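*Asks:* got a structure for you, letters missing:
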């Protein structure tokens, strides 16, 4: 028998403010058509004044707990994947812990930018498999609107805010690819590529900074690395691409999503796409897409799901699980 981490509940939260592409036309040399044709994005959500990452994460957490029929007291740990925490410290995760009324267990943040949720899910899986925790709340939450340069049309039109959450818990499997739960993970990073995607500020420079990106270079790395990490996780799980029911990729750019699916030999009918409605929500994008995919009736119990993401660092990885 093998210990597995299975999904018990899922949920998400989006700020009320919807920002269509037309919002940028008055201040930038851009258009709705230009943004759609290059990114697939039609709209995104921006957090309200005073609406923080931990606030959105808490809403998503409550939705995931409700979906799983659970209470905060049923959790052992909270992990929040984010690059935009409320404060330098304490962690957003401890703020979620407090907001939920959870006075036991442990909570921490994990920062791997757009790959953050994949990293957090892999770490939560390790906590469960090793016996450190039995039930873990994993959240991806971001307020990227706070670090955008609204004079840079190459970046500010791409990103949005939001949060998604899953609760995973320990279960016993047979040790085969037929088991429910997380079947394999793959994590990678390469610090040599820092300059193609980064924020030009931070605590030690006493500035907040803005997001900077070399779009063509990011695209080139993304398509290759995302396809390779997905294949690696599938191989570790003992599965073939043809056995995949759904790819739930990081929602950065529709062209990247299509190119990656093609490189894996899978059609877009097997890809959950939400980038048109949310933009790039960094660490929140995969759990948001998972939650929407479940709410829409696409992802069902027993389906093989592949998630993959790449972000600043560069950091990238994937998770294969049976829902």
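*Replies:* Thanks, I have it. Because the structure is predicted, anything quoted here is derived from the model rather than measured. Numbering: from 1, shown residues only.
*Asks:* Only C-alpha atoms from now on, for both contacts and neighbour counts.
*Replies:* Noted.
*Asks:* could you pull out the helices for the stretch 201-323 of the chain?
*Replies:* Taking DSSP state H, counting those that start in this stretch to define them, one finds helices in the stretch 201-323 of the chain at 215-237, 254-263, 275-278, 285-295.
*Asks:* Same list, those, but as CSV with mean neighbour count please.
*Replies:* Shown next, in CSV, are the helices of the stretch 201-323 of the chain (neighbours: other Cα atoms under 10 Å):
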stretch, mean neighbour count
helix 215-237, 18
helix 254-263, 19
helix 275-278, 22
helix 285-295, 24
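*Asks:* alright, now check it against this:
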């Protein structure tokens, strides 16, 4: 069988690192208030010369180097983002040009915080179909550009960044071989008003600002994430006891704790970076994955669960034997 195997990961963060204390100088908030409710202590904010595409390029370059290949070996780029550089063309094509790739399939996917999981399933499906051999899957965001900096309930939650992975087609005759074992995605558009941006080309002609009803989002997140993780493990023929690591969307430490408890997973199996990066939307899962790969926690052969939920609502999970 052909499986999509992760052969390299990478990430990139803006140069400017902002603490809760820094935010308290410009927003009516405190370090204690933010940490108690979210677990967030720092976030990175993009400068004027940093964009979603430049961050994506840097993360992609790191992933390509880790995979031991060159940019010309990539024949597919799927970039998940809710904050593209332009309405069109896609930021994926900008990354393609910056990497010096002459020709490959390149497009964006928009599923907000779940975007990276959507991008992973799209790339995996195209690889399994035999259409492509080596894909660059990226999650990149500059959410600071769509925040209302007068709304302390939302502006303290988000940051900017990018993460990437190289997926490579590899033949495996073994059921326990490496690669993506299962993916499951969901969406329910009835909950648009709980997490959205109040603008767009077709409605207001403006970018708009992020709006969220945090309490309701929290409740849906815990239920949906636990359910989709169990569903995906079932498809892969595994249980939570088989899981070595969970790499979740880094939205809120309390959501991560509640989801782990619901699944009966110990907290030490959950990769947590929200304290350092805040919520970077589509970038949060690949950022956390790269962090855990580079610090040696995630090792070849281990079972890793990737999961996320975002505006829409959209949510999903992927089971990977790393």
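*Replies:* Great, that's in hand. For clarity, every value in this text was computed on a predicted model and none was experimentally measured.
*Asks:* returning to what we had before: for residue 112 of the first structure, which of the helices of the stretch 201-323 of the first structure is the nearest?
*Replies:* helix 285-295 (13.1 Å; Cα to Cα).
*Asks:* Check the mean deviation of that closest one from the second structure.
*Replies:* Using mean Cα distance after the TM-score superposition for the first structure, helix 285-295 of the first structure ends up 0.4 Å from its aligned counterpart in the second structure, as a mean over the superposed pairs.
*Asks:* outside of that helix, which residues touch it?
*Replies:* Helix 285-295 of the first structure is contacted from outside by 10-13, 114, 117, 139-140, 162-166, 248-251, 272-274, 299-300, 307, using Cα atoms under 8 Å, 6 or more residues apart in numbering.
*Asks:* what range in the second structure does it sit on?
*Replies:* Mapped onto the second structure using TM-score structural alignment, helix 285-295 of the first structure spans residues 284-294.
*Asks:* rewinding a little: select, out of the helices of the stretch 201-323 of the first structure, the one closest to residue 86 of the first structure.
*Replies:* Residue 86 of the first structure lies closest, by Cα to Cα, to one member of the helices of the stretch 201-323 of the first structure: helix 285-295, at 18.6 Å.
*Asks:* From residue 108 of the first structure, how far out is the nearest residue to residue 264 of the first structure once chain neighbours are set aside?
*Replies:* Nearest non-adjacent residue to residue 264 of the first structure, counting by Cα to Cα, 6 or more residues apart in numbering: residue 227, 6.0 Å away. According to Cα to Cα, to the nearest Å, residue 227 of the first structure and residue 108 of the first structure sit 30 Å apart.
*Asks:* One more: residue 255 of the first structure?
*Replies:* Counting by Cα to Cα, the gap from residue 255 of the first structure to residue 108 of the first structure is 34 Å.
*Asks:* what's the answer for residue 279 of the first structure, then?
*Replies:* Distance from residue 279 of the first structure to residue 108 of the first structure, by Cα to Cα: 26 Å.
*Asks:* again, but for residue 209 of the first structure
*Replies:* The value you get for residue 209 of the first structure to residue 108 of the first structure, if Cα to Cα is used, is 24 Å.
*Asks:* for residue 230 of the second structure, what are its contacts?
*Replies:* Per Cα under 8 Å, 6+ apart, neighbours of residue 230 of the second structure: 239-240, 263.
*Asks:* 10 Å instead?
*Replies:* 236, 238-240, 263, 317 (Cα atoms under 10 Å, 6 or more residues apart in numbering).
*Asks:* repeat for residue 3 of the first structure
*Replies:* 125, 128-131, 170-175, 179, 181-182.
*Asks:* ok, back up a step: okay, the helices of the stretch 201-323 of the first structure in a markdown table with distance to residue 311 of the first structure next?
*Replies:* Putting the helices of the stretch 201-323 of the first structure into a markdown table (distance: least, Cα to Cα, whole Å) gives the following:
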| stretch | distance to residue 311 of the first structure |
| --- | --- |
| helix 215-237 | 9 |
| helix 254-263 | 13 |
| helix 275-278 | 16 |
| helix 285-295 | 12 |
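*Asks:* do you know which of these lies nearest residue 24 of the first structure?
*Replies:* Smallest distance to residue 24 of the first structure across those (Cα to Cα): 15.6 Å, for helix 275-278.
*Asks:* Please name every helix or strand in contact with the closest one.
*Replies:* Other helices and strands packing on helix 275-278 of the first structure, by 3 or more Cα pairs under 10 Å, 6 or more residues apart in numbering; DSSP states H and E, are strand 17-20, helix 32-39, strand 43-46, helix 254-263, helix 285-295.
*Asks:* I appreciate the help and will end here.
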